[in-house]
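K.L.:
Can you look at this prediction? I've put the sequence above it.
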Amino acid sequence: MSGAVEKTVTLKDRQMTYLQEMADKHGLADASKALRCLIDFSISNAAEESRIFTEIRCNDC
């Protein structure tokens, strides 16, 4: 992948499990690819930015 930069991201266990499940379900290489897909979706859907980032979701409360 051109321009790729390796970074560390801190996730909760359930978040990592979700990413791995989505990778498996959709035939992606790994959980990292699933995360990149989510990021790319967010970037390409600027109209949804507010809904993605300002709606309060408290899954761990």
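P.N.:
That came through fine.

K.L.:
okay, CA-based contacts and neighbour counts for the rest of this
P.N.:
OK.

K.L.:
Tell me who's in contact with Ala34.
P.N.:
By CA atoms under 8 Å, 6 or more residues apart in numbering, the contact set of Ala34 is Leu19, Gln20, Met22, Ala23, Leu28.

K.L.:
give me the number of residues near Ala23?
P.N.:
The local packing of Ala23 (other CA atoms under 10 Å) involves 19 other residues.

K.L.:
In addition, the following structure is provided for comparison:
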Amino acid sequence: MSGAQEQTVMLKDRQMAYLQEMADKHGLADASKALRCLIDFSISNAAEESRIFTEIRCNDC
């Protein structure tokens, strides 16, 4: 992976479980690959930025 660096990201247990579930479901190497896929999708869909980042989704209220 070109230019990749190890990073620390704070996630809730259910978020990590979701990433692992998506990795397993889609044959990805691991949960970090699933997270990179989500980030790459967001980057490549700039028109959806507002919907992705400003729509309030309170899953922990």
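P.N.:
Received, thanks. Every value quoted in this text rests on a predicted model; they were computed, and no experiment measured them.

K.L.:
So after superposing, what's the score?
P.N.:
The TM-score (sequence alignment, normalised by the length of structure 1) is 0.99; 61 aligned residues with a CA RMSD of 0.3 Å.

K.L.:
one step back: narrow the contacts of Ala34 of structure 1 to those that are buried.
P.N.:
Leu19, Gln20, Met22, Ala23 (16 or more other CA atoms under 10 Å).

K.L.:
Nearest to Met1 of structure 1 among the residues you listed?
P.N.:
Nearest to Met1 of structure 1 among the buried ones among the contacts of Ala34 of structure 1 is Ala23, at 17.3 Å by CA to CA.

K.L.:
ok, the closest one touching Arg36?
P.N.:
No. In this structure Ala23 of structure 1 lies outside contact range of Arg36 using CA atoms under 8 Å: 10.8 Å.

K.L.:
what residue is smack in the middle of structure 2?
P.N.:
Leu35 (3.2 Å; CA atoms, centre = their mean).

K.L.:
Appreciated, that's everything.
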